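Chemist: One predicted model, sequence on top.
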Amino acid sequence: MFNLMKTAILMAAITALFMAIGAMLGGRAGMMLALVVALGMNFFSYWFSDKLVLRMYNAREVDASSAPQFHAMVQELAQRAGLPMPKVYIIDEQAPNAFATGRNPQHAAVAATTGIMRVLSERELRGVMAHELAHVKHRDILISTVSATMAGAISMLANFAMFFGGRDSEGRPANPIVGLLVALLAPIAASLIQMAISRAREFEADRGGAEISGDPRALASALEKIHAYARGIPLPAAERHPETAQMMIMNPLRGGGLSGLFSTHPSTEERVARLRAMVA
């Protein structure tokens, strides 16, 4: 219920942001148009954002016939967690990573790259998938997926403002400086929203994943390996859609400079230390 409330607040906040941007670019008419667009985005995000994210990554669904070991692993962990069996996807990318998506445990999906399946041992991969199922159990996959879709829409709107500007309520050209500020500030606002919802939940998913798998040491080892490999192997879909990075078990973005301010994950060292403390 708490995560559903957070999702509703997020949708309301982004609707307000859309309306403010619309008002800046087109006065009252722009604000009303932005409201209609925001309501449409809210509806789409709730019902279809998981499918959109999976399509962004060219994820292919697998079953007990096409990926028997991986599918059986997820099934066993879902039973341990007391969850319905999620849909299982594989992403044909060398970068090691994984994520969960969906609007609730009854409509959830987990996805892993071929890279993570190659790099990790069976125990470590089991820990990673338990982490993703912990996100499902905690019901934070909805806000994660919705925020990714909304942030992408805000960035698109900001780019539109940058290239096409707008007009005020009197029909005169809007101040180009305002358009530039909108184009700069809207993605920052979206990133701040993602940061607010992402950092604490990763610690909780680590703890929950360790409890589901019964093996916190394996998850700690997996995080160290993913951190080491992911830094040198790009994940093109994440670079094209950086708003989805906060869904991953490890931040897949390689940009430097200001990108560190928008990191959606706690430090790997701190995550590993907390998991090893559970062992102790």
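Modeler: Received the coordinates, thanks.
Chemist: contacts and neighbour counts: CA atoms only from here.
Modeler: Fine.
Chemist: isn't residue 59 right up against residue 114?
Modeler: No: contact criterion C-alpha atoms under 8 Å: residue 59 and residue 114 do not qualify, at 10.6 Å.
Chemist: residues bridging contact with these two, i.e. touching both?
Modeler: Residues touching both residue 59 and residue 114 (C-alpha atoms under 8 Å, 6 or more residues apart in numbering) are 90, 91, 92.
Chemist: could you show me where the strands are in this protein, in order?
Modeler: Along the chain, the segments classed as strands by DSSP state E run 60-62, 87-91, 98-102, 108-113.
Chemist: ok and the third one relative to strand 87-91, angle-wise?
Modeler: Going back to what we said before, that points to strand 98-102. Calculated by axes from the mean of the first three to the mean of the last three C-alpha atoms, to 10 degrees, strand 98-102 forms an angle of 140 degrees with strand 87-91.
Chemist: ok, and what's touching strand 98-102?
Modeler: By C-alpha under 8 Å, 6+ apart, strand 98-102 touches 49-50, 108-113, 116, 128-129, 132-133, 135-136, 141-142, 144-145, 247-250.
Chemist: Below is structure B, check it against A:
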Amino acid sequence: MNNQIRTTLLLAVMTGFIVWIGGLMGGRGGMVMALVFAAAMNFFSYWFSDRIVLSMYKAEEATPGQAPELHEMVRDLARKAGLPMPRIYVIPEEAPNAFATGRDPDHAVVAVTEGLLRLMDRQEIMGVLAHELGHVKNRDILIGSIASTMAGAVMLLANMARWSALFGGVRSDDEGGGGMGGIGLILTSILAPIAALLIQMAISRSREYLADETAARLAGGPDGLSRALEKLGAYSGRLALNARPETAHMFTVNPLSGSGLMSLFSTHPPLDVRIAKLRGVPRDPGPGGGKNRPPEKNENIWDRLSG
């Protein structure tokens, strides 16, 4: 299924959730208002989802003059991938991570945290950047950005439904016929965010493996990204990223990953499985492709950006 069809289906399903919740809250009138709200969200999520997500994380654009090495790495990878040069943003967070957003490759953005630049060596950063450009090349970024915006809208309406039920603002059964009442609203307010999360999970998990494989080929081998994933997994337990649940699927590694039952709702495949699959990707046979380089310290990249 191509991403245009997937995006259309996602918008249709999310719109259905929003209209359903609106009907429970206000009958036919609520459904009409929810449909108008969903149409507005569809418009804004298509044209402005990248700005919305970047503003959530207070990301600032890094110019070539501010971060020459970072731009050089992204430019080299974009050239290998046959992509336009994306804009580069830096997120003021200590936890290492990254994501890509935008409605198409011509309007793509790659955002990295300060912690990624500080805690990873050059080859590992290249691996993470290549993974995010893999999402751009595979045209995952629009559906991921729309999923985050629409999931946020569903969660907002679910919270409104919960408060409406608690304070008696529930439509009577004769307003729209067959209403579920307060208990139904409370159940909906619980189930709707879970349904939104399951949609995010279905979108994200199947695409992470492909982005990892694309990254290994762009970077000339899997070593950088596989080492980066190991580090990201280790740091995620020590450095918390102040992430929003509706955007968790966009990051290289899930910033909200849990264990046990919560792992069933993870937006990403298990890290150990991703690393094992990566290490099975053939190395680039070209000149110097896939050869191990000694780890490099990153102070120069970070110092030039922050100085």
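Modeler: Good, I have the coordinates. Fair warning: this is a prediction, and the values are worked out from it, not measured in the lab.
Chemist: Could you measure from the residue nearest the centre of structure 2 over to residue 6 of structure 2?
Modeler: Computing the C-alpha centroid of structure 2 and ranking residues by C-alpha atoms, centre = their mean puts residue 250 first, at 1.0 Å. Noted for residue 250 of structure 2: a distance of 16 Å to residue 6 of structure 2, by C-alpha to C-alpha, to the nearest Å.
Chemist: where do the helices sit along the stretch 1-150 of structure 1?
Modeler: Assigned by DSSP state H, counting those that start in this stretch, the helices in the stretch 1-150 of structure 1 fall at 2-56, 68-81, 114-119, 122-137, 141-164.
Chemist: Pick the most deeply packed of those.
Modeler: helix 122-137 (a mean of 26; mean count of other C-alpha atoms under 10 Å).
Chemist: mean deviation of that helix from structure 2?
Modeler: Superposed on structure 2, helix 122-137 of structure 1 shows a mean distance of 0.4 Å to its aligned residues (mean C-alpha distance after the TM-score superposition for structure 1).
Chemist: returning to that earlier point: with distance to residue 262 of structure 1 and mean neighbour count as added columns, please give the strands of structure 1 in TSV.
Modeler: Formatted as TSV, the strands of structure 1 follow (distance: least, C-alpha to C-alpha, whole Å; neighbours: other C-alpha atoms under 10 Å):
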stretch	distance to residue 262 of structure 1	mean neighbour count
strand 60-62	29	15
strand 87-91	25	22
strand 98-102	19	28
strand 108-113	24	24
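Chemist: Distance to residue 274 of structure 1 for those - can I get that in CSV?
Modeler: Shown next, in CSV, are those (distance: least, C-alpha to C-alpha, whole Å):
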stretch, distance to residue 274 of structure 1
strand 60-62, 33
strand 87-91, 28
strand 98-102, 20
strand 108-113, 24
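Chemist: out of those, nearest to residue 157 of structure 1?
Modeler: Of all the strands of structure 1, strand 98-102 sits nearest to residue 157 of structure 1, with 24.3 Å by C-alpha to C-alpha.
Chemist: Could you measure from residue 266 of structure 2 over to residue 276 of structure 2?
Modeler: 18 Å.
Chemist: So for these two, which sits in the more crowded spot?
Modeler: Using other C-alpha atoms under 10 Å as the criterion, residue 266 of structure 2 and residue 276 rank with residue 266 on top: 24 against 11.
Chemist: which position in structure 1 aligns with that one?
Modeler: Aligning on TM-score structural alignment places residue 266 of structure 2 opposite residue 263 in structure 1.
Chemist: Residue 246 of structure 2 now?
Modeler: By TM-score structural alignment, residue 246 of structure 2 lines up with residue 243 in structure 1.
Chemist: isn't its match right next to residue 154, touching?
Modeler: No: contact criterion C-alpha under 8 Å: residue 243 of structure 1 and residue 154 do not qualify, at 10.1 Å.
Chemist: contacting residues for residue 49 of structure 1?
Modeler: 102, 145, 146, 149.
Chemist: hang on, I meant residue 31 of structure 2
Modeler: 19, 20, 21, 22, 23.
Chemist: ok, it to residue 25 of structure 2 distance?
Modeler: Using C-alpha to C-alpha, residue 31 of structure 2 is found at 8 Å from residue 25 of structure 2.
Chemist: one step back: so which of the strands of structure 1 gets nearest residue 170 of structure 1?
Modeler: strand 98-102 (43.8 Å).
Chemist: What is the mean deviation of the closest one from its aligned residues in structure 2?
Modeler: Mean for strand 98-102 of structure 1 is 0.3 Å (mean C-alpha distance after the TM-score superposition for structure 1).
Chemist: State the span of structure 2 onto which that strand is aligned.
Modeler: The aligned range for strand 98-102 of structure 1 is 98-102, by TM-score structural alignment.
Chemist: Count the residues that sit near residue 185 of structure 2.
Modeler: Counted with other C-alpha under 10 Å, residues neighbouring residue 185 of structure 2 total 25.
Chemist: Return the residues in contact with the aligned partner of residue 201 of structure 1 in structure 2.
Modeler: Taking TM-score structural alignment, the alignment pairs residue 201 of structure 1 with residue 207 from structure 2. Residues counted as contacts of residue 207 of structure 2 (C-alpha under 8 Å, 6+ apart) are 135, 140.
Chemist: ok, now with 10 Å
Modeler: 134, 135, 138, 139, 140, 268, 269 (C-alpha atoms under 10 Å, 6 or more residues apart in numbering).
Chemist: Which of those sits closest to residue 283 of structure 2?
Modeler: residue 134 (16.6 Å).
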